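Asker: attaching a predicted model along with its sequence, questions to come.
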Amino acid sequence: MKLNRRASSLLVVIAFLQAGLAQGGVSADEAAQLGTSLTAFGAEKAGNASGTIPAYSGGLPTNTTPPGFKPGSGRWTNPYPDEKPLFTVNAENLERYRDALSETGKEMFKRYPNYRMDVYPSHRSVAYPAWVLENTRKNATSARLIKDGVALDGAYGGIPFPIPKTGNEVLWNHLLINTGVAYDAYATLWSVDGSGRSVKWAGHFTFQNSYYDPASSAEEHKKSGSFYHQHVYNWSVPAGSSGFAVLDTQTLDPTVEPRRIWDYDPATRRVREVTGLPPDLGLGSLGSLVTFDQDNLFTGPLDQFDFKLLGKREMLIPYNTHALFFETPAERILTPGHLNPDFVRWEWHRVWVVEAT
């Protein structure tokens, strides 16, 4: 078969464009690092040179009834109840630790001179079920980004990119963090204004993540719509939001099945589908204090930003904050300007840093 020069050039351009639209999947040799120099989910297994980050030794046991746990309480047991801070970062020693802080952390010290971070021993407590780790190993060579990184293909039931190469791959790892197949909870959120006045927002939350269903498969998941996240929120507090309900669904390919949101307004007694939703629209059920894409740090489609992977850093981040979430009443946590530092646990950890423009 012969091709003229123009036709062959066109094929080269098409191949180049297709390569730009689909990326991911490391080589088998690179994937072999999983479980050796890297953990089975892609983190560096060794500790750091300074000793502030320990080697990974398997994480907390995947026991659903740890000592002290009360079934039905909704409150997980603190595995490190007797530990004390190793040191504190404050305005006096800030320069020594500046490189370990996020931009937000630096800003907090600028705005609030009495702000502090109590730094505890680091514990690499993350642990996943064996089937999630096995799927992660498969995803390492099969997962790929398509449609300029907005959609995901070839991944199921595990971390999609345990050895990420791009910002979009890190974001997909974040969107598909393992939260189990489903959970049901009564959740409480608080907003605090500049004077320190707090408002309670609370309701019933139901969450389903069909991407992590061990009884399913990648093929069955695709047949059912490729949902990775289905949330139902039913607000009961404050009075102005009582009875307001939202169903939020998201898929692995929002270009085919876009994010869909339905809400029920008790004032009109109507259910409506919210279409063409801008991701930076204020979430009405939370008084528009946060936007739709701010849930869980970031959620929603990735087409509104350019995500650039800046690399991996050793940083101080909130970690193992069981006391904050499960043991301390809100009136002790909520202080003007920021959370009460007495109840926030900071640890050294390696993190991927992504810049979103």
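Answerer: Cool, the structure landed.

Asker: from here on, just use CA atoms for contacts and neighbour counts.
Answerer: Will do.

Asker: sec struct for residue 107, please.
Answerer: State at residue 107, reduced to three classes by DSSP: H, G, I helix; E, B strand; the rest coil: helix.

Asker: how far does the longest helix seen in the chain sit from its chain's centre?
Answerer: Counting residues, the longest helix in the chain under DSSP state H turns out to be helix 5-21. Taking Cα atoms, centre = their mean, to the nearest Å, one finds helix 5-21 lying 36 Å from the centre of the chain it belongs to.

Asker: would you mind identifying the next helix or strand past it?
Answerer: helix 28-31 (DSSP states H and E).

Asker: flag every buried residue along that next one.
Answerer: By 16 or more other Cα atoms under 10 Å, the buried positions in helix 28-31 come out as residue 31.

Asker: stretch 71-91 now?
Answerer: By 16+ other Cα under 10 Å, the buried positions in stretch 71-91 come out as 76, 77, 78, 89, 90.

Asker: how about stretch 45-59?
Answerer: Buried residues in stretch 45-59 (16+ other Cα under 10 Å): 45, 52, 53, 54, 56.

Asker: got a list of contacts for the longest helix of the chain?
Answerer: The contact list for helix 5-21 (Cα atoms under 8 Å, 6 or more residues apart in numbering) reads 145, 146, 147, 148, 149.

Asker: coming back round to it: and the furthest pair within the buried residues of stretch 45-59?
Answerer: 45 and 52 (13.8 Å; Cα to Cα).

Asker: leaving out chain neighbours, which residue sits closest to residue 271?
Answerer: For residue 271, ignoring the flanking residues on the chain, the nearest one in space by Cα to Cα, 6 or more residues apart in numbering is residue 264 at 4.4 Å.

Asker: for this structure, which segments count as helices?
Answerer: 5-21, 28-31, 94-97, 103-111, 130-142, 167-175, 218-223, 322, 330-333.

Asker: which one, of these, ends up nearest to residue 297?
Answerer: It is, among the helices of the chain and with distance given as Cα to Cα, helix 167-175, at 9.2 Å.

Asker: pull the distance from the closest one to the chain's centre.
Answerer: Relative to its chain's centre, helix 167-175 lies at 9 Å (Cα atoms, centre = their mean).

Asker: what helices or strands is it leaning on?
Answerer: Under the contact criterion of 3 or more Cα pairs under 8 Å, 6 or more residues apart in numbering; DSSP states H and E, helix 167-175 touches strand 307-318, strand 346-356.

Asker: make CSV out of these and add mean neighbour count and distance to residue 287.
Answerer: Shown next, in CSV, are these (neighbours: other Cα atoms under 10 Å; distance: least, Cα to Cα, whole Å):
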stretch, mean neighbour count, distance to residue 287
strand 307-318, 17, 26
strand 346-356, 18, 25
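
Asker: check it against this one:
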Amino acid sequence: MITTALAYIAATAVYASPNSADIAKLGSELTPIGAEVAGSSSGGVPAFGGAVMHAPTGWSAGAKPVDPYSREKPLYIIDAGSADQYKDRLSPGQYALVKSLPGYSMAVFESHRSCGIPTVVAEQTKKNASLASLDGEDRLTAAVGGGYPFPLPKSGAEIIWNHKLRYNGPSVETYVVNVIPPKGSKGTDFGEVQLYLDQLYFPMASTSVTSPTEVGNVESALREQTLAPPSVAGDGVASISYIDKPTEANLYFSAQRRMRRAPNYQYDAPILNTDNLITADVAWMFNGAMDRYDFKLIGKRELLIPYNTFSLYDHTLKATDVFQGEFIKRSMVRYELHRVWEVEATVKAGKRHSMPKRVFYVDEDTWTISVQDLYDSSGKTWRTMEGYLVPEYSLGTCFLAGSTIYDVQAGRYAGQSIVAASGKPARFSNDLKASDFSADAFRRWIGR
């Protein structure tokens, strides 16, 4: 059931900065980045265990993940027959999926608030609490790097900015898998595996940044090369997402040895080779410009979301261990009860988007969108997404290890940017810089 928002949430369109009493709660009643420290009254959500993450015995950076909760058994399993009993812990999209997709279920485990907060992130976030601001178009105008901009959010847009600037370190390289099973796929038939090399750059992760203008108002940058299947191997995309203007993108087609600018490769433009199941701005649950939506903060609630999904971070697995025709194998996904912020996005007057309404459910401990429901023009549930959070001990917090989008109406799904079965682990570094994502640099990189 949706609960009342925290007392400091305002209900007006213009928001004052948090006062000193609110800011003093960070690190006491609230975690250093703004989550409630206390557990829930129901006992389903435990108290926050601390900002420092402790790697389990046997863990080594880059090796097969060690799951400290692997011996736990599900508390209960939700399927079509029991969904009504747990409806208040499901989003409308989750509920529709469980009820409509034969064989789909959700195994629910004990909750663990396992995502840490690096000390420097806590320090920078506290600075932002009294500093960060948005303009009237929901563009970030002030913030220091290395922290979350809005630990005490007063609007839906502020929460989405926390997701967009969630801490991943300055740069990350991942080998990731997409799977787009053909319509009607069942069992072991899930189509061909798409393998990608992604390199991402996050200039606002640097603690030396005192204003977004210092990094050219760049929010993030991506360069990606397709490694499989052979028919499109060598193709790629480079994009730069800006704080104050639309995304810039370039596409490279290896068969033609040709690169072209793609100014429309954003918002609801379909991602190449995804059969229209994945659009540009659902990558990483949400990315890119926010100017087509109004974002309304609904409040907080408890929700069953994927959490501690070590299996989907295991690069050593095979695709047949992870995927099947109808959905991600149910044994791969662990669900836990956590508190989330609920934000409703509706298309602005005079704007257009193929998804006129979206509802985001944002994990309070990481500011990561963990579940998203997408609605069609008639207001019916169209699609639902889930993102896979996993502790990354070398980073000191949790990382989004991929996502899945389920088309409830069509009975199809697409797995996107999933680390499992990719063959190589994620690598976090400080290797990349803005100039690596220019058109010329991208051409040299992908043609090497």
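Answerer: Cool, got the structure. As the structure is a computational prediction, the values presented were derived from the model and not from experiment.

Asker: out of the buried residues of stretch 71-91 of structure 1, which is nearest to residue 293 of structure 1?
Answerer: Nearest to residue 293 of structure 1 among the buried residues of stretch 71-91 of structure 1: residue 76, at 27.4 Å, using Cα to Cα.

Asker: returning to that earlier point: among the helices of structure 1, which comes closest to residue 82 of structure 1?
Answerer: helix 322 (12.3 Å).

Asker: the closest one vs structure 2, mean deviation?
Answerer: Following the fit onto structure 2, the mean deviation recorded for helix 322 of structure 1 is 0.4 Å by mean Cα distance after the TM-score superposition for structure 1.

Asker: can you tell me what part of structure 2 that helix aligns to?
Answerer: Aligned using TM-score structural alignment, helix 322 of structure 1 spans residues 310 in structure 2.

Asker: what's the match for residue 336 of structure 2 in structure 1?
Answerer: Checking TM-score structural alignment: residue 336 of structure 2 goes with residue 347.

Asker: the spatially most central residue of structure 1 and residue 29 of structure 1: what is the separation?
Answerer: In structure 1, the C-alpha nearest the mean C-alpha coordinate belongs to residue 174, at 4.1 Å (Cα atoms, centre = their mean). Applying Cα to Cα, to the nearest Å, the value for residue 174 of structure 1 to residue 29 of structure 1 is 25 Å.

Asker: residue 136 of structure 1 now?
Answerer: Taking Cα to Cα, one finds residue 136 of structure 1 at 15 Å from residue 29 of structure 1.

Asker: and residue 233 of structure 1, by the same measure?
Answerer: According to Cα to Cα, residue 233 of structure 1 stands 44 Å off from residue 29 of structure 1.

Asker: also residue 19 of structure 1?
Answerer: In terms of Cα to Cα, residue 19 of structure 1 sits 21 Å off from residue 29 of structure 1.

Asker: cool, and residue 176 of structure 1?
Answerer: In terms of Cα to Cα, residue 176 of structure 1 sits 25 Å off from residue 29 of structure 1.

Asker: before we move on, the earlier item: which residue lines up with the residue nearest to the centre of structure 1 in structure 2?
Answerer: Checking TM-score structural alignment: residue 174 of structure 1 goes with residue 163.

Asker: its match contacts residue 369, doesn't it?
Answerer: Yes: between residue 163 of structure 2 and residue 369 there is a contact at 6.4 Å, judged by Cα atoms under 8 Å.

Asker: quick one: common contacting residues for these two?
Answerer: By Cα under 8 Å, 6+ apart, the residues touching both residue 163 of structure 2 and residue 369 are residue 362.

Asker: which members of the contacts of helix 5-21 of structure 1 are positioned in strands?
Answerer: 145, 146 (DSSP state E).

Asker: rebuild the contacts of helix 5-21 of structure 1 as a markdown table, extending it with distance to residue 33 of structure 1.
Answerer: Shown next, in a markdown table, are these (distance: Cα to Cα, whole Å):
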| residue | distance to residue 33 of structure 1 |
| --- | --- |
| 145 | 21 |
| 146 | 25 |
| 147 | 28 |
| 148 | 27 |
| 149 | 24 |
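
Asker: for ChimeraX, write the select line for the buried members of the contacts of helix 5-21 of structure 1.
Answerer: Buried members of these can be picked out in ChimeraX with the line below, counting by 16+ other Cα under 10 Å:
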select :145,146,148,149
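
Asker: which of the contacts of helix 5-21 of structure 1 sits closest to residue 238 of structure 1?
Answerer: Minimum distance to residue 238 of structure 1 across the contacts of helix 5-21 of structure 1 is 38.9 Å, recorded for residue 149 (Cα to Cα).

Asker: OK, contacts around the nearest residue to the closest one once chain neighbours are set aside?
Answerer: With Cα to Cα, 6+ apart as the criterion, residue 149 of structure 1 has its nearest non-adjacent residue at 6.0 Å, and that residue is residue 168. By Cα under 8 Å, 6+ apart, the residues touching residue 168 of structure 1 are 149, 150, 302, 307, 308.

Asker: how far away is the fourth one from residue 106 of structure 1?
Answerer: This means residue 307 of structure 1. For residue 307 of structure 1 relative to residue 106 of structure 1 (Cα to Cα), the value is 22 Å.

Asker: what of residue 306 of structure 1?
Answerer: Distance of residue 306 of structure 1 to residue 106 of structure 1, computed by Cα to Cα: 24 Å.

Asker: number of nearby residues for residue 347 of structure 2?
Answerer: 18 (other Cα atoms under 10 Å).

Asker: and stretch 167-178 of structure 2, how far out from the chain middle?
Answerer: 12 Å.

Asker: I'd say residue 281 of structure 1 and residue 289 touch.
Answerer: No: applying Cα under 8 Å, one finds residue 281 of structure 1 not in contact with residue 289, separated by 9.9 Å.

Asker: which residue in structure 2 aligns with residue 249 of structure 1?
Answerer: When structure 2 is aligned by TM-score structural alignment, residue 249 of structure 1 is paired with residue 240.

Asker: dump the residue contacts of the residue mapped onto residue 112 of structure 2 from structure 1.
Answerer: Under the alignment (TM-score structural alignment), residue 112 of structure 2 pairs with residue 123 of structure 1. By Cα under 8 Å, 6+ apart, the contact set of residue 123 of structure 1 is 53, 54, 320, 347.

Asker: tell me how many other residues crowd the corresponding residue of structure 2 for residue 151 of structure 1.
Answerer: Under the alignment (TM-score structural alignment), residue 151 of structure 1 maps onto residue 140 of structure 2. Using other Cα under 10 Å, residue 140 of structure 2 has 22 neighbouring residues.
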